[in-house]
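Novice: sequence below, structure please.
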Amino acid sequence: MRKMNMARCLGILLFSVMSLWLGMSQQTHRVQAVQVGNIPVDVKAVFPENQNGMVTGYFDFEIASGQSNNLTLEFTNTADKEQTLTVEPVVGGTTYQGELNYEPTDRKADSSLKLPFTDLTSKKQTVTLAGKETKQVTFPVQIPQTTVNGIVLGSLYVSSEQANKEALKARSKKRMKVINTYALYFGVVLRVNDWESAKPDFRLNRVVPKLINNDPGVGVDLQNFEPAMIKDKALSIKARVTQKGSTKTIKHYNMKASFAPNSTLSYPITWGGDRITAGNYTVHMDLKTSDKTWHLKRNFTITGEQAEKLNQANQPKKNYMWLWILIGILAILLIIIFVIYMYKRGRQTGRQSVQNQPQNRGSRKKKH
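Specialist: The predicted model follows:
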């Protein structure tokens, strides 16, 4: 009897483990559907067999030279009306705020990038869904014969051109400065060949005088020229500007950043409300991760013409609030004077009408 009970317990335990394993296996191959803005279409990723089992929010898998794989998205139209969406492959990059960027941009691919994600898969696709229809869209990935070891970062960017056109139309009618566009993306991380051997490395390129939030400053092009990624704001950046040949800090700016492989961050250093002056300068930058430190510097020049242009753009706008307040006070006074005048005039007119009324007195007859 004890042997039978023990066998039964082992069987139940084995069944539970198998069920849990199967459930986890299914979860690693699909992600919960998400909606594209306020558009009635749900989208979910269908992960390949070699998907990193620890990742469920985006595509992440290893792939070698000459190999291929598929990136598949499943669309479900939850409405009765036909819906049309576009899916566009995008090269991953780094924003000036130190964030990983998965959205389309007008910037050219980084000069150090040897395997752009957009060169490894098909072009933009359009998917049209009838009411309540479900459809899959696949982007094949093909890695060429290459000696590159490292990470390729990108995304599949889903948007509705029709919804965005309607938003632009509504903005023009209501004269709004800001509009809502509706889109989402699924990140793609391709770990190519011996990807772990690639480590991030940095250099300073050009320094460009520019307006930063309408204040004069410079954008320092900090480039990660290796196919390695830094996530979770794990890069500490400390930057300062001095006059060339001096150690006195004029301006400084510190940031925690993530960094895409083979990308450039236009690092912002602003003069704030101060005027920027022409001269020769040096930018000093200290970078640090958990296992490496970089000390970089680059000389640059701000011409008199550039300084004048930036300072003129930063001129404070004339504030006419006092004039509007004065006009408001005068308007209120005029209204008060007009009301008093009309009130007095009304009373005077009333008195005159009473005085001009005929006085009728009744006569009483005496009885004899």
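Novice: from now on I want contacts and neighbour counts done on CA atoms only, so please keep to that.
Specialist: Noted.
Novice: tell me where the stretch 51-200 of the chain has helices.
Specialist: Residue ranges of the helices in the stretch 51-200 of the chain, as given by DSSP state H, counting those that start in this stretch, are 117-120, 161-174.
Novice: residue 248: which of the ones you listed is closest?
Specialist: Residue 248 lies closest, by CA to CA, to one member of the helices of the stretch 51-200 of the chain: helix 117-120, at 43.5 Å.
Novice: now that closest one, how far from the chain's geometric center?
Specialist: With CA atoms, centre = their mean, to the nearest Å as the basis, helix 117-120 stands 22 Å off its chain's centre.
Novice: which helices and strands does it pack with?
Specialist: strand 83-91, strand 150-159 (3 or more CA pairs under 8 Å, 6 or more residues apart in numbering; DSSP states H and E).
Novice: also this sequence, please, to line up against the first:
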Amino acid sequence: MKKYLTVLLTLMASILLAFTVNQKTTLAATTTGGVNYSISPELPDNQAAKNIGYYDLKLTPGQKETIKFKINNTDGKNHTYKVSINRAATDINGVIDYNDHGVQPDSDLQYDIEKLVTYPKEVAVAPKSSKEVSIDLTAPKGDITGELLGGIFVQENNQINNDEKLPKGVTLRNQYNYVLGLQIQTNTNPVKPDVKLVKAFETDNNGQISVDAKLDNDVPTLEKQVSVDAKVTPRNGSKVLLKSYKEKMPMAPNSYFDYPTNVNSVTGPSKNKRLKPGKYTMYVDVKANNGQNHWNLKRNFTVTNKEIAKINHKNPNRSMDLWIILGVILALLIAAGFVIKRYRKNRK
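Specialist: Predicted coordinates for the structure are as follows:
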């Protein structure tokens, strides 16, 4: 009898432990290694704005210009560096981002800064020395209304050494890069701001489920001091299911901005929250340029069973775990009672 009870109790403990382990959040530490290189701009004489650390060029249509910067290798070894000119984008946090090449622009982009430049894609720099890098730029033959905004992205190759032993508890390895801003104009004529709501959709990002409003700044000008007040309701209903507000954000010229309204939290009591399949409406109130421009936008969207299944596959819904545990415990207790009853009956 004692043997049976021991087996049952061990099984119960194993099941409870399995559920506990599955619900733990994996924490990752990062390395804090130093950076052994830097970059420095050599600003040209025709720089429009002085005393700044990036390129602000006023050009004439068709003008050719060469801009230069230095990569400074402070290490005792030879290194190579990746160089790219990237068009400005707006990331999910409402921050201007220059890190990715070939990001999808909005459909009204007339001139792509990435296609107006030629430059070396890789540069080698000897130990304890600097190397000058030249970028040849040709302004469009047509007049640029507004500005073209991009960044000169520089990153050391082979920063990560997978053979290097990490300190105990460290699971991530950092990579570092530098970006020099690059803005091109041919005139300073004002551009009328315009922001559109292209679509609304449910998505997930590293465990954070959200309904994103794909906003489109479809003119070649940087929208400043942008605030977004978003809410989600059932379609043809007034009850607010989700809401979000954020302010003091920029939007890059001719770029999309996926503004998130969170459905769940990564941890805590609402981490397993989900939208039910159905039809919804997202309302977005956008203000820009210190409130001088204002848009009230609206877009219907649908959440399907297929979309929810895809999200749940990446981020399992653990809300039923407690009931499963209680059910298993109840089943084990019933089994234990049956074993005890049978044992007593056989002893008589």
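Novice: what's the TM-score here?
Specialist: Between these two chains, after superposing, the TM-score reads 0.72 (TM-score structural alignment, normalised by the length of the second structure); 279 aligned residues with a CA RMSD of 2.7 Å.
Novice: okay if I get the helices of the stretch 51-200 of the first structure as a markdown table plus mean neighbour count and distance to residue 83 of the first structure?
Specialist: Output for those, formatted as a markdown table (neighbours: other CA atoms under 10 Å; distance: least, CA to CA, whole Å):
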| stretch | mean neighbour count | distance to residue 83 of the first structure |
| --- | --- | --- |
| helix 117-120 | 18 | 25 |
| helix 161-174 | 14 | 9 |
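Novice: tell me which of those sits nearest to residue 251 of the first structure.
Specialist: Of all the helices of the stretch 51-200 of the first structure, it is helix 117-120 that lies closest to residue 251 of the first structure, at 37.4 Å by CA to CA.
Novice: counterpart of the closest one in the second structure, which residues?
Specialist: Using TM-score structural alignment, helix 117-120 of the first structure lines up with residues 113-116 of the second structure.
Novice: how about the biggest helix by length in the second structure: buried residues?
Specialist: Assignment by DSSP state H gives helix 321-347 as the longest helix of the second structure. Of all the residues in helix 321-347 of the second structure, those buried under the rule 16 or more other CA atoms under 10 Å are 329, 332, 336, 340.
Novice: ditto for stretch 69-85 of the first structure
Specialist: For stretch 69-85 of the first structure, burial by neighbour count (16+ other CA under 10 Å) applies to 69-78, 83-85.
Novice: farthest pair within the residues you listed?
Specialist: So, the buried residues of stretch 69-85 of the first structure by CA to CA: farthest apart are 69 and 78, at 29.1 Å.
Novice: which outside residues touch stretch 69-87 of the first structure?
Specialist: Stretch 69-87 of the first structure has contacts (CA atoms under 8 Å, 6 or more residues apart in numbering) with 40-48, 59, 124-142, 156-162.
Novice: if you set the cut-off to 6 Å instead, what comes out?
Specialist: For stretch 69-87 of the first structure, the surrounding residues in contact (CA atoms under 6 Å, 6 or more residues apart in numbering) are 40-46, 124-141, 157-160.
Novice: from the residues you listed, keep the buried residues only.
Specialist: Among these, those classed as buried by 16+ other CA under 10 Å are 40-46, 129-130, 133, 137-139, 141, 157-160.
Novice: gap between the most centrally placed residue in the second structure and residue 301 of the second structure?
Specialist: The geometric centre of the second structure, computed from its C-alpha atoms, lies nearest to residue 92 (CA atoms, centre = their mean), at 5.1 Å. Between residue 92 of the second structure and residue 301 of the second structure the distance, using CA to CA, to the nearest Å, works out to 19 Å.
Novice: now do residue 35 of the second structure
Specialist: 46 Å.
Novice: please enumerate the strands of the stretch 201-348 of the second structure.
Specialist: For the stretch 201-348 of the second structure, applying DSSP state E, counting those that start in this stretch gives strands covering 208-217, 223-234, 242-251, 255-262, 278-288, 293-303.
Novice: which ones are touching the counterpart of the residue nearest to the centre of the second structure in the first structure?
Specialist: Using TM-score structural alignment as the criterion, residue 92 of the second structure maps onto residue 96 of the first structure. With CA under 6 Å, 6+ apart as the criterion, the residues that contact residue 96 of the first structure are 265, 266, 267.
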